[in-house]
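Asker: Need the 3D shape of this:
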Amino acid sequence: MKPNQQQPCGADGKWQLPQQVSMTALQLRDWLEYPGSLTARLRQHCQQFSIQVLFEGYAEIANHELKTLACAGPYWVREVLLCCDGEPWVFARSVIPKSSLEGDAAEVSRLANKPLGELLFTDKGQRQTLELAQIDQSSAIYQHVKDPQPLWGRRSRFLLASAPLLVSEIFLPSCIAYQGESGVAAS
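Answerer: Model (predicted):
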């Protein structure tokens, strides 16, 4: 599948540790803080899981991503939509330093329409950090949203075979994470 964007969207927001985020939406918080594979969890809620690749290639990354990764570039960026029964539920962005594309972690640049989560949640992968954010309304992610509403996401720094990478997962309005929830607020 060929990517259909010329430039990556990014994942801009005020990223904070989970304990710094005040939120009344318990179901959403459960999804945001879920410790396992989001791909596996999404598959439990649909008949057909698919991935649409939006962008894949070397690109500039945001300062907040540089700070979190703490690795020199250049950076391989992969942006995809995780879809359940044909409906986009999650926008996912992976940022991988070129140095992480060597050795045992090299397969991340050859995923095509396979989920990264299948690699990260093996004996080679380890989550180091988790942060949450409400996504900035000016983010290009909103081009993938039919009904604009505040979007929430989580961001994790992983080691894959000792190679660092950053994964941001933004929950889109159709995602089950928002069902039955209202009054989502950040502090």
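
Asker: For the rest of this, base every contact and every neighbour count on C-alpha atoms.
Answerer: OK.

Asker: contacting residues for residue 121?
Answerer: 36-37 (Cα atoms under 8 Å, 6 or more residues apart in numbering).

Asker: if I look at it, how far off is residue 14?
Answerer: Note on residue 121: its distance to residue 14, by Cα to Cα, to the nearest Å, is 26 Å.

Asker: burial measure for residue 122, as a count.
Answerer: When neighbours are defined as other Cα atoms under 10 Å, residue 122 has 12 of them.

Asker: Actually, residue 131.
Answerer: 20.

Asker: Skip the chain neighbours and tell me the closest residue to it.
Answerer: residue 17 (4.6 Å; Cα to Cα, 6 or more residues apart in numbering).

Asker: Sequence B follows; please return its structure for comparison with A:
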Amino acid sequence: MSHLAPDQPLSWLTAAQLRPSPAPLQTDWLFDRGSLTRRLIALSESAFGVVPLEEGWQTLRPDECRALDVAEGSQGWVREVYLLGQGQPWVFARSVAARAALLDSGLDLATLGNRSLGELLFSDAAFARGALEVCRYPADWLPPEARTPDLWARRSRFVRDGLAVLVAEVFLPALWQRAGAPPSP
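Answerer: Sure thing, here's the model as predicted:
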């Protein structure tokens, strides 16, 4: 279990800052700039799903406030989901947006339900994706049933006008098992 408290700084690193680099399979997934949803759909042979875990207004973590360039302790919309492949959680995703910017944007994230936020962001050409950053995600920040130490995670900001949506994706062991296996015939 990670001993990193939610208020301790977490080091998110770009590909250039990351030493040593992860294994080639992990590097390929962590720094792929395409839609993770589309990649999961292909890997799962279209047996993909989204299971919402939690969403609502919360105080954002300090690392999220820094990434969104808002004051520490700011409120934001938080959405946590599992992205499933073949009925198994493959990715834990946490998406956040600062309250004021989200309310001013007209985007209603509360209506997503079991739809993928990634598909929404990638289908709207007005959203520009920022740099991908990675870290070993604190186990304490995962849902209890997924708490595994040192899982790879990535995050990036999607920006449209004055709105920034920060999307973090934690790659769970079942994904690596499937991604490393040859596709079924």
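
Asker: now what about the TM-score between them?
Answerer: The TM-score (TM-score structural alignment, normalised by the length of structure 2) is 0.81; 170 aligned residues with a Cα RMSD of 2.5 Å.

Asker: so what corresponds to the residue nearest to residue 131 of structure 1 in structure 2?
Answerer: Aligned by TM-score structural alignment, residue 17 of structure 1 pairs with residue 14 of structure 2.

Asker: For its match, give me its contacts.
Answerer: 131-134 are the contacts of residue 14 of structure 2 under Cα under 8 Å, 6+ apart.

Asker: Adding secondary structure and distance to residue 18 of structure 2, write those residues out as JSON lines.
Answerer: What follows is the contacts of residue 14 of structure 2, written out as JSON lines (DSSP: H, G, I helix; E, B strand; the rest coil; distance: Cα to Cα, whole Å):
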{"residue": "131", "secondary structure": "coil", "distance to residue 18 of structure 2": "13"}
{"residue": "132", "secondary structure": "coil", "distance to residue 18 of structure 2": "12"}
{"residue": "133", "secondary structure": "strand", "distance to residue 18 of structure 2": "9"}
{"residue": "134", "secondary structure": "strand", "distance to residue 18 of structure 2": "8"}
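
Asker: Which of those remain contacts when I look at structure 1?
Answerer: Compared against structure 1 with both residues aligned by TM-score structural alignment, their matches' Cα atoms under 8 Å, these retain 132-134.

Asker: rewinding a little: can you flag the buried ones in the contacts of residue 14 of structure 2?
Answerer: 132-134 (16 or more other Cα atoms under 10 Å).

Asker: Make JSON lines from these and add distance to residue 78 of structure 2 to it.
Answerer: Output for these, formatted as JSON lines (distance: Cα to Cα, whole Å):
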{"residue": "132", "distance to residue 78 of structure 2": "19"}
{"residue": "133", "distance to residue 78 of structure 2": "19"}
{"residue": "134", "distance to residue 78 of structure 2": "19"}
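
Asker: Show me which of those residues is closest to residue 75 of structure 2.
Answerer: residue 133 (22.7 Å; Cα to Cα).

Asker: Tell me which residue of structure 1 matches up with the closest one.
Answerer: Checking TM-score structural alignment: residue 133 of structure 2 goes with residue 131.

Asker: Give me the distance between its match and residue 137 of structure 1.
Answerer: 18 Å.

Asker: Stretch 94-106 of structure 1: which residues count as buried?
Answerer: Result for stretch 94-106 of structure 1 [16+ other Cα under 10 Å]: buried residues 94-101, 105-106.

Asker: now, which of those residues lie within strands?
Answerer: 94-97 (DSSP state E).
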